[in-house]
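[1] Generate coordinates for the sequence data below:
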Amino acid sequence: MNTEDTYLRSVERMLHTIAPTHRTAVLDDLRGHFADAADAGRAVDETIRGLGSPQEIADRAIEEFGADAPAVDARAERAWRVLQGTALGVSIVIGAVAAFIMPTQELVTTSVDPDGLVTMTPTATIAETMGVGAALLALIPALLTAIPLVVPRTARAVSALLCDAALTCAAVVSWFVPGDIFMPAAMLAWSGLIVWRYLSSGRGFNWIWRLVGAVLTMMPIVGFLLILGLSLPFGAMPRRYADYSDVDGGGPSVGIEGGGWVLGVVVAVLAVFLIIGHRWTGWALAAIGAATLVSALISGSLLITMITWIGALWLTIGLSHAIATPRRR
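    Coordinates of the predicted model:
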């Protein structure tokens, strides 16, 4: 694909908010400019400099023709439904795991071997310890994510804002339910509200947004590398399922196995393509995030909370990018 085709495709993607007839007219006009420039012997790069960047072309076209309101509204609505619906599904799964599968730290057994190794093992779930009624409180986050989906659209923004704030509070305030594992639902819910409001305005997500998403995507990888490089201990490592063993009181250390290095490289490559703006990158990153989230919930790892948050971050960024990026034509 040559420079002219790349330029025209970029312009076309940025014109997704105007009516198809106007979009076709703008692209035909640009092709005419390129043809005239070629007849005059001017280079393609020179012609592009004269026309302006794809974003400048799109801004002028939207200012002249206006956004295609039905198309903009449908796209924003679809993004909202996907992200908020995913937040609901995630909160239901995590609520069920937290209440009926995950052993609670409220009831543990402690043993010490001859070498002085102390092992603390959770032995009962919330449902077994406090009863089914108390365990059902773990599904309150699911209720908070469901409310904005059923209220009238006129009340959606306010209800979503209030419910997302309450969900965030539930995620950071741990009682007998490990609230921190509800952060994935909070991430998705906030993303749904932000993407919906932004797309409803007729604007697209430019390279700055994509760069921010790529930086956030890489933060867990960079964090692990810093931990390894500085040999930092995990004295306060969150633990949910697994036995916790400690010899010297400093907490367990952390390492990355071969599969982890492969995952880190794949995520780093996806972060680069995220900046470029490829839609498939979002779906790939979302799939990796969902797999990471599920594996954390079922593995019983000492790092369950951290891995859950990382998976949720990748799922949120990937899904938001995939549904907010126009299809390539």
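[2] drop to CA atoms for contacts and neighbour counts, all remaining ones
    Noted.
[3] would you list every one of the strands in the stretch 201-329 of the chain?
    With strands called from DSSP state E, counting those that start in this stretch, the stretch 201-329 of the chain shows them at 244-246.
[4] Could I get the buried residue list for the helix ranked longest in the chain?
    As far as residue count goes, and with DSSP state H defining each element, the longest helix of the chain is helix 69-100. Across helix 69-100, burial judged by 16 or more other C-alpha atoms under 10 Å covers 71-73, 75-77, 79-80, 82-92, 94-100.
[5] How about stretch 272-282?
    The neighbour-count check on stretch 272-282 (16+ other C-alpha under 10 Å) flags 272-275, 277-282 as buried.
[6] Next, the structure of the following sequence, for comparison with the previous one:
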Amino acid sequence: MSDLVTGDAVVLDVSPAQLPIRAAALLVDLAVQAATVIGVLLLVARTATVTDDSLATALTILFIVLVFVGYPVLAETLTRGRSLGKLALGLRVVSEDGGPVMFRQSLFRALAGFVEIYLLTGGPAVISSLLSAKGKRLGDVFAGTMVISERGPRRTAPPPEMPPLLAAWAARIELSRLPEDLIHTARQYLARLPELSPAVQQEMGTRIAAQTAAFVSPPPPPGVPPYAYLSAVLAERRRRHLERLTRRAEARRASAQQVPPYAAPHLAPVHTAAPYTAVSSTAAPAGPHPAVPGPASAGPHPAAVSTGPAGGPRPPA
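    Predicted structure coming up:
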């Protein structure tokens, strides 16, 4: 790990790229450059039949220099420090203060790299990288840059704690308009507060607190130090965020308990009519059979005549 101090005196945690990873990224870039050079040579060989040899040689040298110098300059300028090889391995070229690399710096790096890497077979670049604490080659030293790894581990500072005297005030402040970049700046300031001088602590704290106060209302009580004010704002924001996450998790659990993952549909019972059975003349039902009305002129239906215990007809009452 290494520390970069920005122009605002904010210390950033960065991981300088190690020599093997930079060599692997260089191999990827060399493969791209070699393919481009081969294509250029084939094009020049076809045009050599209509031009003289001196012009063909001059065009070849010009194109080779443009490929090996112009490619890193163009790639790092347009992508803010990431060529194809660096993009594949998670590397980036930055200024010494952590800012994006500029065109002038990329040009210095490319010109120095053409000499120390291609003409001198990489010997000076390897020696300089091994002797530098930040892994700088000669091009980085001349240009004021360094190569960092964006996939390396980062140190995480503990979250800021709520000052007890500001807890009641922080519980009723409005934080919805607070921008993320300002939150990140305040968090970095509080994380590096013990490493800053008292003058820098006061100057930076006052400036960041004034920027934060433009998005937070109501204002804090009078006489609150900047670091305490920022700690209260960040701690309250974190508390509200955790509460929202907790409510969402409880709502999901409650909905999962109320609605089972699979329930068989309830089917109403189907009532079917009993099949028609003819009444036997020898066997009668045990109880009285309901009379089935028939035509008025036809008289009583045979099934309406009940039988006695001996099987004969029962006299009417």
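[7] Work out the TM-score between the chains.
    With the length set by TM-score structural alignment, normalised by the length of structure 2, the two chains reach a TM-score of 0.22; 106 aligned residues with a C-alpha RMSD of 5.6 Å.
[8] Okay, now stretch 61-77 of structure 2: how far is its last residue from its first?
    24 Å (C-alpha to C-alpha, to the nearest Å).
[9] for stretch 7-26 of structure 1, same thing?
    End-to-end distance for stretch 7-26 of structure 1: 13 Å, by C-alpha to C-alpha.
[10] Which is the succeeding secondary structure element to the longest helix of structure 1?
    Remark: after helix 69-100 of structure 1, the chain's next helix or strand is strand 108-112, criterion DSSP states H and E.
[11] buried ones in whichever strand or helix holds Thr60 of structure 2?
    Secondary structure assignment for Thr60 of structure 2, by DSSP H and E: helix 53-65. Across helix 53-65 of structure 2, burial judged by 16+ other C-alpha under 10 Å covers 56, 60, 63-64.
[12] try stretch 190-210 of structure 2
    190-191, 193, 201, 204-206, 208-209.
[13] try stretch 37-49 of structure 2
    In terms of neighbour count (16+ other C-alpha under 10 Å), stretch 37-49 of structure 2 has its buried residues at 37, 40-41, 44.
[14] Would you format the buried residues of helix 53-65 of structure 2 as CSV with distance to Arg240 of structure 2 included?
    Putting these into CSV (distance: C-alpha to C-alpha, whole Å) gives the following:
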residue, distance to Arg240 of structure 2
Ala56, 70
Thr60, 65
Phe63, 60
Ile64, 59
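[15] Going along the chain, name the strands of structure 2.
    Taking DSSP state E, the strands of structure 2 run over residues 2-5, 11-14, 91-95, 145-149.
[16] Please flag which of the buried residues of stretch 272-282 of structure 1 sit within helices.
    Mapping the buried residues of stretch 272-282 of structure 1 onto helices (DSSP H) picks out 272-275, 279-282.
[17] quick one: the closest residue to Phe273 of structure 1 other than its chain neighbours from Ile275 of structure 1, how far?
    The shortest distance from Phe273 of structure 1 to any non-neighbouring residue, by C-alpha to C-alpha, 6 or more residues apart in numbering, is to Thr281 (6.3 Å). Look at Thr281 of structure 1 and Ile275 of structure 1: by C-alpha to C-alpha, they are 10 Å apart.
[18] ok, now Val172 of structure 1?
    Applying C-alpha to C-alpha, the value for Val172 of structure 1 to Ile275 of structure 1 is 31 Å.
[19] go on, Trp209 of structure 1?
    9 Å.
[20] for Trp207 of structure 1, same thing?
    Using C-alpha to C-alpha, Trp207 of structure 1 is found at 6 Å from Ile275 of structure 1.
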